[in-house]
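Trainee: with the sequence up front, the predicted model follows.
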Amino acid sequence: MPDTGGTFVISGCCNSAAASDEPSALESSLDQLPVVVIGAGPVGLAAAAHLAERGMNYLLLEAGAQVGASIAQWGHVRTFSPWRYNIDPAARRLLDTRGWSSPDSDWLPTGAEIIEHYLSPLAAHPAIAPRLRLGTKVTDISRVGHDRVRTAGRELSPFVVRLAGGDEVLGRAIIDATGTWHSPNVLGASGLPAYGEAEASELIDHALPDVLGADRDHYVGRHTLVIGAGHSAATTLLALGRLAEQFPHTQVTWAIRAGSAARSYGGGAKDALPARGQLGTRLEELVRSGVIALRTGFFTHSLIRDTDSVAVIGRDLSGAEQKIIADRIVAATGYRPDHSITTELRLDLDPILGGPRALAPLIDPNVHSCGTVPAHGAAELAHPEPDHYTVGVKSYGRAPTFLMATGYEQVRSVVAALDGDWQAAREVQLELPDTGVCSSDLAEAQESRVGLATGISGGLLGTPLAMADSEAADPDGCSCG
């Protein structure tokens, strides 16, 4: 079994140790195996920085062709949180050793700027680059010789991480930072796909399309229906509102389940992040002026597609129906965790949110906003499967209150625990700005760039859409990435 870059790789799909009941050489050398971090977004890379700082063996696997691959999908959006909340302390220390030029701490970066000025330099650092594998998709995780049922010797058996190409990587621990970007929620208000949703898929865009840039032609002069009440919806609505003000035949309708949009408007002037507060204020102005038509109490039930349009039927609990006919739909309905790669591991998931059970009460969106989530770490993120941790936005399950800064503290604690430093693992600390209602936001104009707030799972990942030069004076937004 070759040792490639400090990691054990099993070619093909078979492993003789898996069929044996006797302790294997792999079990006796468990501590020599790497910690396998899955996902090279902000939180996964932060985990790598903490592992490197402690001199621990690790491997960082990323399914995309670049680090921050999901962020690249919303690179046109600006965050509502400034740089000082978006950089992990260990990552900063690592970058400083290479003469890195730190961005202005008060600047609100776009997703593209986060990749260019932070994630890419971090990934290129000599402590990380040799251990990073791009284009490496994980399909399954288990224990060598142990399915989910078998207990004897489980803790002594390495994790086996199966890759899409057919190889398997062994590790002593797993940090799952895969996020939720690729598993969006459906349009149906009950959590089930709306009738006809699949048939109308060509007319449905998921969160954060580049309304004022690459995707502009999809929306100019057309009627767009935005469904959702979070940051992503607000971001898209503000962009569509600007488009409608420029092109009178452009129509925008916003449908939410709630009876009021007050929560979506956020904290306004009381928000500790002005960019986010301004997002809600601007959104409310567009609704009051009639640029955006708001439909409340709308529970999406079915879609009926015509050639170039779609009728969206909302049905409330009494059976009363509402109908909206639109040319395009933006489904800003949030995300859900995908645990399909861990079906053979013993995870203790909250039945409501789908994240670690111990964490769920601390992040319940019915109680908490982004800024009121208490500090938490390895203890709350652990599963019955020893040394397996779900971190980042995926740890929040369906809760939309995740902030990047929260994810950074998560991995600091987890890495300390894996290093046996339980004192550091337990001393979780987190300072977050008061977020008011963490549901939708917009950021102030910064020079000639404008963006809108988003509710992407992740950390204080605010993301604004790039605006035209003529809109340089408008504010931009954020994301909980």
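Mentor: Received the coordinates, thanks. Numbering: from 1, shown residues only.
Trainee: can we go C-alpha only for contacts and neighbour counts from here?
Mentor: Will do.
Trainee: okay, strands next: where are they in the stretch 301-450 of the chain?
Mentor: In the stretch 301-450 of the chain, the segments counted as strands under DSSP state E, counting those that start in this stretch are 310-315, 321-326, 328-331, 388-390.
Trainee: which of those sits most buried?
Mentor: Mean neighbour count (mean count of other C-alpha atoms under 10 Å) peaks for strand 388-390 among the strands of the stretch 301-450 of the chain, with a mean of 27.
Trainee: so which of the strands of the stretch 301-450 of the chain is nearest residue 108?
Mentor: When the strands of the stretch 301-450 of the chain are compared by C-alpha to C-alpha, strand 328-331 sits nearest residue 108, at 24.8 Å.
Trainee: take this one as well and set it beside the first:
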Amino acid sequence: MSEWPVVVVGAGPVGLAAAAELVERGLEPVVLERGDQAGAAVAQWHHVRLFSPWSELVAPAAGRLLATAGWRRPAGEGYPTGAQWAAEYLRPLAAALGDRVRFGAEVVGVARRGRDRVVDAGRDSEPLTVHVRRADGGEERITASALLDASGTWGSPNPLGAEGLPAVGETAAAERISYRVPDLDDGEVAARYAGRHVVVAGSGHSALTALVAFAGLAEREPTTRITWLLRRGAVGSTFGGGEADQLPARGALGLRARAAVDAGRIEVVTGFRAERIDGRDLVSDNGNRLSDVDEVVVLTGFRPDLSWLSELRLELDATLQAPVALAPLVDPNVHSCGTVYPHGVAELSHPEPNVFLVGMKSYGRAPTFLAMTGYEQVRSIAAGLAGDRAAAERVELVLPETGVCGGAGLFDEPAEGQAGGCCAPAEPEALSLLAPPRR
């Protein structure tokens, strides 16, 4: 297979790290990125600060490759925004990889050469064929010795509907729904929401980040009404551990969100599992109705797009849609990001030879992904593809004692004073909720 390149899908943090590892191993990668720049997805949450510091966001092989190009490593204790991560690391890394990285190249399908998924013969001897659609509308086929899918999950947000499918009317109401944390420092974006009734649905870090930002907007524009919609029956540990949280940035975020709720700037509605959108009303599966809604920000997580991998034989967990050997290690019912054991080629292999889902996509629907863990994934896989079995099976990542969580931080929080870490959820505490919402 050495006559063909290794195709890496996605020029994000893990995809570019994979390319750097492959180059260091003497293998030739081709990185295919649908967007027009490295870190195209990261750039879409440019205004959000990560919980992880620079020291944990630069892949080892990538750092060595960049050093040869005279790159200046950012101070390890700093906490970048998405914009800084892309501009100061991802784009220079893509430049260092040169023409191995191709932009405007969307992978629309992958198959074993000359065979659909039903044919047994030749699956371990024939190369892969990667079907590519270029930005100019043209098509091409790339023959590959292996495939690393680092395309992530950013393009496939979960819907508002509680069943994992869009609520009735959700598609028709698309102009009033956003599935990303809005940049309220942008005047045009802020104007869309100012003075209106905005519903934020979700319970993770992204939802808390949005709530803090919207609370600030409500202070500036007092006619703005913010409702926080939760599927769970109580807020419980959603705010985190506060000052006792082992992840200080998350604790600060939770405290600010809770302060906004206590101050009456955010109304909370719990136990609301959206079933349909009826005009300006949201209706739950038990008939409860939230009325006069102008805008909805849905922050309920992401899922992998597996459609273009349909001709490959993947072995995925029925619940998480992650590789079956990896799923128990990342199950969010058991693990936080700091308790996910480093893993590599063994856990990420499939019945289809030399095909790997890596990075966020490897976690399926689990939300606990960590950049450092992704870098270890691709280091192990590159070693395996190069025939270095000992290195592939060796664990070279040592997580800090409490781990590190990547995720959406505060819009305006300075880099100083934030720290990494991860911990078990805090014990639930009683809260005074403002429900039902005012009319």
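Mentor: The structure has been received and is ready for your questions. What you see is a predicted model, and the numbers here were worked out from it, not measured in a lab.
Trainee: residues near the aligned residue in the first structure for residue 371 of the second structure, how many?
Mentor: When the first structure is aligned by TM-score structural alignment, residue 371 of the second structure is paired with residue 404. Per other C-alpha atoms under 10 Å, the neighbour tally for residue 404 of the first structure reads 26.
Trainee: thought residue 460 was touching residue 404 of the first structure, still the case?
Mentor: Yes: between residue 404 of the first structure and residue 460 there is a contact under C-alpha atoms under 8 Å: 4.1 Å.
Trainee: residue 240 of the first structure is nearest to which of the strands of the stretch 301-450 of the first structure?
Mentor: Closest approach to residue 240 of the first structure among these is made by strand 328-331 (10.7 Å; C-alpha to C-alpha).
Trainee: all strands of the stretch 151-300 of the second structure, in order?
Mentor: Assigned by DSSP E, counting those that start in this stretch, the stretch 151-300 of the second structure shows strands spanning 177-178, 197-201, 225-229, 266-269, 274-278, 281-284, 289-290, 295-298.
Trainee: and these as JSON lines, adding distance to residue 331 of the second structure?
Mentor: Below are the strands of the stretch 151-300 of the second structure laid out as JSON lines (distance: least, C-alpha to C-alpha, whole Å):
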{"stretch": "strand 177-178", "distance to residue 331 of the second structure": "27"}
{"stretch": "strand 197-201", "distance to residue 331 of the second structure": "22"}
{"stretch": "strand 225-229", "distance to residue 331 of the second structure": "24"}
{"stretch": "strand 266-269", "distance to residue 331 of the second structure": "27"}
{"stretch": "strand 274-278", "distance to residue 331 of the second structure": "25"}
{"stretch": "strand 281-284", "distance to residue 331 of the second structure": "27"}
{"stretch": "strand 289-290", "distance to residue 331 of the second structure": "32"}
{"stretch": "strand 295-298", "distance to residue 331 of the second structure": "22"}
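Trainee: ok, which of those strands comes nearest residue 10 of the second structure?
Mentor: Evaluated over the strands of the stretch 151-300 of the second structure, closeness to residue 10 of the second structure peaks at strand 177-178, with 23.6 Å, by C-alpha to C-alpha.
Trainee: so how far is residue 423 of the first structure from residue 445 of the first structure?
Mentor: 43 Å (C-alpha to C-alpha, to the nearest Å).
Trainee: which one's more surrounded, the two?
Mentor: Remark: of residue 445 of the first structure and residue 423, residue 445 carries more neighbours, 19 against 11, as counted by other C-alpha under 10 Å.
Trainee: which residue in the second structure aligns with that one?
Mentor: When the second structure is aligned by TM-score structural alignment, residue 445 of the first structure is paired with residue 413.
Trainee: mind listing the helices for the first structure?
Mentor: Along the first structure, the segments classed as helices by DSSP state H run 25-28, 42-53, 69-73, 83-86, 89-96, 111-114, 120-123, 231-246, 262-265, 274-289, 360-363, 378-381, 404-418, 422-426.
Trainee: now these in TSV, with distance to residue 328 of the first structure?
Mentor: What follows is the helices of the first structure, written out as TSV (distance: least, C-alpha to C-alpha, whole Å):
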stretch	distance to residue 328 of the first structure
helix 25-28	54
helix 42-53	32
helix 69-73	19
helix 83-86	33
helix 89-96	41
helix 111-114	25
helix 120-123	35
helix 231-246	12
helix 262-265	22
helix 274-289	19
helix 360-363	33
helix 378-381	39
helix 404-418	31
helix 422-426	48
